[in-house]
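In: here is a sequence together with a model predicted from it:
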Amino acid sequence: MYFQKVAACFLLFLVICSFSGCTEKDQYSNEMNSAGGSLAGESSEDENTDLNEQVYNATLKKTAILSLDNGYSLKVLEINKKEEFIRVSFRKDEQEYNTKKMLSGQSYDIKDQNNQNTVYSIHVDRILDNSFMVELTYTLKPAIFQEVTPVKTAPRNEVKTKIDMETVTRTYIWGYEDYEFSMECEYDKDAYKVYSQRSRNRDYSQFVTDSYDDEFISQITEQLEDMAHDANLGDEEIPYVAMMFVQSLPYISDSVSSGYDEYPRFPFETLYDGGGDCEDSSILLASLLYDMGYGVSLIELPGHMAVGVKGNNGISGSYYDYAGTKYYYLETTNSGWAVGEIPDDFTEAQAKIVPIYGGYPELNLKFSGDTLSDGYQTYVNLDIELENVGSAIAEDVVIYTTLETSTEGRIWDQLQSDTISSLNVEEGIEYSVSNLKVPAGERYRVRIMAWGTNTDPASVYSDWVVG
């Protein structure tokens, strides 16, 4: 067997954003649509300016309970200065669901009671010399704290296109309240080609947190914030400017733009194409809001996708309660939808909520192979490709290859690889296995699994065949 690392090679893309600012439009109505409830009360300037993650500090003694968000809390069970650790009980609605030993100087992502998604993070800053107190820093996602309803009069939405030899320039025009915004972006064609070669076989959330889009998304959000400030809009209205921007993009089906029935796009691709379908616009808006520091989720519905945005009790409308967090529904495929307003077709539909908490590694396996037989044994040779399609480094990865019998739990042959210490984002491994054996004439199938210390397992199977 042998390993060969295949490094991902991505071209730098040039994005030039220029903005004409905002122009007041007298023809727009000042009347606001109500989503079925009153607006949140006015907030002070200080309350409106923090659009990033909420970071707090706390000094706790043994047995102290720290109340967090959405019914979550923690209790300090033990403080050990000599060995530099604390032991903590994690609680939801005053009921313990997990405990953990935490080392001084380390950071930890704390999952919900279902052990599925991260709800907050903790950094153990230091244990005081007397061993009676510990200093912590903990981070929460902010909630959208004011409801702003889109304009009743439909804005002028338009995407203008200029195509040169090496670049494509898009000018996006959209409206919010009494203002019209425009934004011009220049995209490199070669960068788009590189994106088109990337795997689509990854979790939807990976498209939102894709590390290759980070700088690009930050450029867009910074310009959206600047335009909102130029229009004398408050910080609390910036996410709504972003929402109206995404809602203004035209709907383009996957079959028209890519030739595939399902083809999720990275945010760069959606803006390069000048639009997309529901999953593309939802991924784009979730990426923008997440970069601004808001708590967001993807909402998967039968044949449809939308965004869930974390909000407080000041927002009216429909929401999904996931692990104690309210995610208000946001439609992304057309202008005029308010936060909490669900299309009639989906009011009774079963929804899957996928919170966006940050990047994580994700393994993807492919293989091909051939066989040789001497009449007594069949020898199986395999070429395996393993790629980290996630948005964080995969650590201590192992590949396990078996030839399974038709009796559950039994195998003809097996081989485990050496440990791969790390696999970077978009990095691949080519791995060969030779001469796995199965008796001639016996039924078998190939099963390959891969896992790391910080990844979920991935697996792939062949069809059943006779050796």
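Out: That came through, no problem.

In: contacts and neighbour counts: CA atoms only from here.
Out: Fine.

In: quick check, Tyr379 in a strand?
Out: Yes - under DSSP: H, G, I helix; E, B strand; the rest coil, Tyr379 sits within a strand.

In: doesn't Leu372 make contact with it?
Out: Yes - under the criterion of CA atoms under 8 Å, Tyr379 makes contact with Leu372 at 5.1 Å.

In: with neighbour numbers in mind, choose between the two.
Out: It is Tyr379, of Tyr379 and Leu372, that has more neighbours when counted by other CA atoms under 10 Å, with 18 against 13.

In: and the more buried one, what is it in contact with?
Out: Thr371, Leu372, Ser373, Ser434, Asn435, Leu436, Lys437, Val438 (CA atoms under 8 Å, 6 or more residues apart in numbering).

In: for those residues, which PyMOL command selects only the ones that are buried?
Out: Per 16 or more other CA atoms under 10 Å, the buried members of these correspond to this PyMOL selection:
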select buried, resi 434+436+437+438
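
In: which of the contacts of Tyr379 lies closest to Phe10?
Out: Distance to Phe10 across these (CA to CA) is lowest for Ser434, with 32.4 Å.

In: with secondary structure and distance to Gly390 added, can I get the contacts of Tyr379 in a markdown table?
Out: Output for the contacts of Tyr379, formatted as a markdown table (DSSP: H, G, I helix; E, B strand; the rest coil; distance: CA to CA, whole Å):
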| residue | secondary structure | distance to Gly390 |
| --- | --- | --- |
| Thr371 | strand | 33 |
| Leu372 | strand | 36 |
| Ser373 | strand | 39 |
| Ser434 | strand | 29 |
| Asn435 | strand | 32 |
| Leu436 | strand | 30 |
| Lys437 | strand | 34 |
| Val438 | strand | 35 |
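
In: and of the contacts of Tyr379, the nearest to Ser218?
Out: Distance to Ser218 across those (CA to CA) is lowest for Ser434, with 46.9 Å.

In: now do the contacts for that closest one.
Out: By CA under 8 Å, 6+ apart, the neighbours of Ser434 are Met1, Tyr379, Val380, Asn381, Leu382.

In: how close does the nearest residue to Asn388 once chain neighbours are set aside get to Trp451?
Out: Of all residues not flanking Asn388 in the chain, Leu363 sits nearest, at 4.7 Å (CA to CA, 6 or more residues apart in numbering). As defined by CA to CA, to the nearest Å, Leu363 lies at a distance of 7 Å from Trp451.

In: second structure for comparison follows:
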Amino acid sequence: MFTILVSGCLGALTVPSENDLPAAPSAPPVAATQAPYPPTNKPYLERNVIIEVKRIDANTVAVTNAGGADASSLMGLWLNVNIRGYVFPSSGRVTSQAGSTAYYPVPEGSHITITGEFPDCNANLWVGYTSTATPAPTQAPAYYPTPGTTQAPSQTGDYYSRSYKWSFSGYDYTWDLTISKDAYDFYKSRPHNRQSNYAMYAMSDYDRTYLRSLVDKLNEASERDGFSEYESVMMVIAFVQSLPYTSDSVTTGYDEYPRYPIETLVDNGGDCEDTSILTAALLYEMGYGVVLISPPEHMAVGIKGGDNVYGTYWTYEGSKYFYVETTGEGYGIGQIPPEYEDSTAKIYPMQQLPDFDITFTTTYVSSDFYYVYYKVHCDVSNIGTGVAKNVNVYIAALALTQGTDRVWTPDHTITIGDIGEGGTAWAEATIRVPRGETSQIECIVYGDNFAPEIVKSNTFNT
């Protein structure tokens, strides 16, 4: 054991032997401004003066000012070396510049005195001893993308069988459909959020096989019976209008439960949202421009039409979309129920919308003189529709005591890449928080074609 005496802000500091010491930190505490979309280089917020003393070998110690400000007139970091009663003075008065390191020969058991003037000296002055052990590192961020673990539902095994009957233009039609229970369960397990863009339910990647099969059957019947293009579209509308109207609360137990097309087909009907989503999906698969039109407390479809189409329409991005009612039989294109004639409406364009669910765990790793280290494991799942492009995960510890939007460095951005619909991935990184601080872990997933999702832990103290 040897002793460091510090004059100025701190009193005598007794340093234990190396075996009693924690692993050395890789750097003194700093904080950075956060810019997570994506994070950019951040200005450091550093403590004033940090003096570290590290034994290099049995005869040498290194004295480092690891802070962000100079410690001037340190009396040369005056070293009185006491060996067998003989005192060896140090070699003069120096200034310890920020980031500088000085080496001194000091045999084991020596008495070391450090005196000096520390400008703006306050509680932010740190004097520490670090051992020769390898510094506790901040681990390199890692990830393991697993898009596909829950992607395409199986089409083998048990099936639901459904038979549909409807009439149009003097013809009676019957269509038998088998749908994999795995496919139905896949969509049943997806989030059903009425606050989202309803059009996303019509745009899933994994029900196209079933929708394509139905469209092919409808096109074959239209061609066989000599229907015009307008009549072919009306035949699809008539099929959906023939499905029974069922409320969400009766069939699902929820007041509002937007269904994917597969769910509506297996459940043999739904409310206005469900039949509109199914109609839009079928017409989109046939190659028509469609949107969802939502007057107050209602949902319908808009099909893109030109000057030769008549009736009620809404204009969206310079095109006319004619109203299509899906819950009552007999309504044609452009015919709207009287209660909605003068209503304003929301327009939902057909587009895939990746969306993410984030969960994360934080595990204590270790601690040293300056820091407490935590491993953060973040799981992300694409619960929306379509492929999420250029997915990144940002992991940081918020520096809550240092001001708004600051994080403790190092923060991490982990690039995962594309994640398919239903796909999952995870990212890991080790963060560090200075002792005596209040912090919060933040995980953000962001990319090219979806809105960022942010989750935070509860606040904690180190």
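Out: Received the coordinates, thanks. No experiment lies behind these values; they were computed from the predicted model shown.

In: which among the contacts of Ser434 of structure 1 end up buried?
Out: Looks like the contacts of Ser434 of structure 1 have Tyr379, Val380, Asn381, Leu382 buried, using 16+ other CA under 10 Å.

In: which position in structure 1 pairs with Ser247 of structure 2?
Out: Aligned counterpart of Ser247 of structure 2 in structure 1: Ser253 (TM-score structural alignment).

In: how far away is its match from Asp273 of structure 1?
Out: Between Ser253 of structure 1 and Asp273 of structure 1 the distance is 11 Å, computed by CA to CA.

In: on that earlier part again, hey, what's in contact with both of Leu363 and Trp451 of structure 1?
Out: Taking CA under 8 Å, 6+ apart as the criterion, Leu363 of structure 1 and Trp451 both touch Pro457, Ala458.

In: give me the more crowded residue out of the two.
Out: Taking other CA under 10 Å, Leu363 of structure 1 and Trp451 do not tie; Leu363 has more neighbours (26 against 19).

In: ok, that one touching Val460?
Out: No - at 11.1 Å, Leu363 of structure 1 does not count as touching Val460 under the criterion of CA under 8 Å.

In: touching both of those two, which residues are there?
Out: Taking CA under 8 Å, 6+ apart as the contact criterion, no residue touches both Leu363 of structure 1 and Val460.

In: looking at structure 2, which helix is longest?
Out: Ordering each helix of structure 2 by length in residues (DSSP state H) puts helix 208-224 first.

In: against structure 1, where does that one fall?
Out: With TM-score structural alignment applied, helix 208-224 of structure 2 matches the range 214-230 in structure 1.

In: ranges for the helices of the stretch 251-400 of structure 1?
Out: For the stretch 251-400 of structure 1, applying DSSP state H, counting those that start in this stretch gives helices covering 254-257, 267-273, 278-292.

In: what's the most buried one of these?
Out: helix 278-292 (a mean of 26; mean count of other CA atoms under 10 Å).

In: burial count for Asn449 of structure 2?
Out: Asn449 of structure 2: 16 surrounding residues under other CA under 10 Å.

In: ok, Tyr108 of structure 1 touching Val119?
Out: No - assessed by CA under 8 Å, Tyr108 of structure 1 is found out of contact with Val119, at 11.0 Å.

In: Leu12 of structure 1: what's it in contact with?
Out: For Leu12 of structure 1, the contacting residues are Ala191, by CA under 8 Å, 6+ apart.

In: in structure 2, what residue corresponds to it?
Out: Taking TM-score structural alignment, the alignment pairs Leu12 of structure 1 with Ser154 from structure 2.

In: try Lys101 of structure 1
Out: Under TM-score structural alignment, Lys101 of structure 1 pairs with no residue in structure 2.

In: which strand or helix spans Lys101 of structure 1?
Out: Element membership for Lys101 of structure 1 (DSSP states H and E) is strand 95-103.

In: elements contacting the longest helix of structure 2?
Out: Applying 3 or more CA pairs under 8 Å, 6 or more residues apart in numbering; DSSP states H and E, one finds that helix 208-224 of structure 2 contacts helix 229-241, helix 272-285.

In: the strands in the stretch 101-250 of structure 2, which residues?
Out: Listed in chain order, the strands found in the stretch 101-250 of structure 2 under DSSP state E, counting those that start in this stretch are 101-105, 111-114, 126-130, 142-146, 159-168, 171-180.

In: aligned to Tyr195 of structure 1, what sits in structure 2?
Out: Superposed on structure 2 with TM-score structural alignment, Tyr195 of structure 1 falls opposite Tyr187.

In: surely that match and Glu263 touch.
Out: Yes - assessed by CA under 8 Å, Tyr187 of structure 2 is found in contact with Glu263 at 7.1 Å.

In: tell me the contacts of the match of Ser247 of structure 2?
Out: Ser253 of structure 1 touches Gly276, Asp277, counting by CA under 8 Å, 6+ apart.

In: how about JSON lines for the contacts of Ser434 of structure 1, with distance to His229 of structure 1 added?
Out: As requested, those are exported to JSON lines (distance: CA to CA, whole Å):
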{"residue": "Met1", "distance to His229 of structure 1": "59"}
{"residue": "Tyr379", "distance to His229 of structure 1": "68"}
{"residue": "Val380", "distance to His229 of structure 1": "64"}
{"residue": "Asn381", "distance to His229 of structure 1": "62"}
{"residue": "Leu382", "distance to His229 of structure 1": "58"}
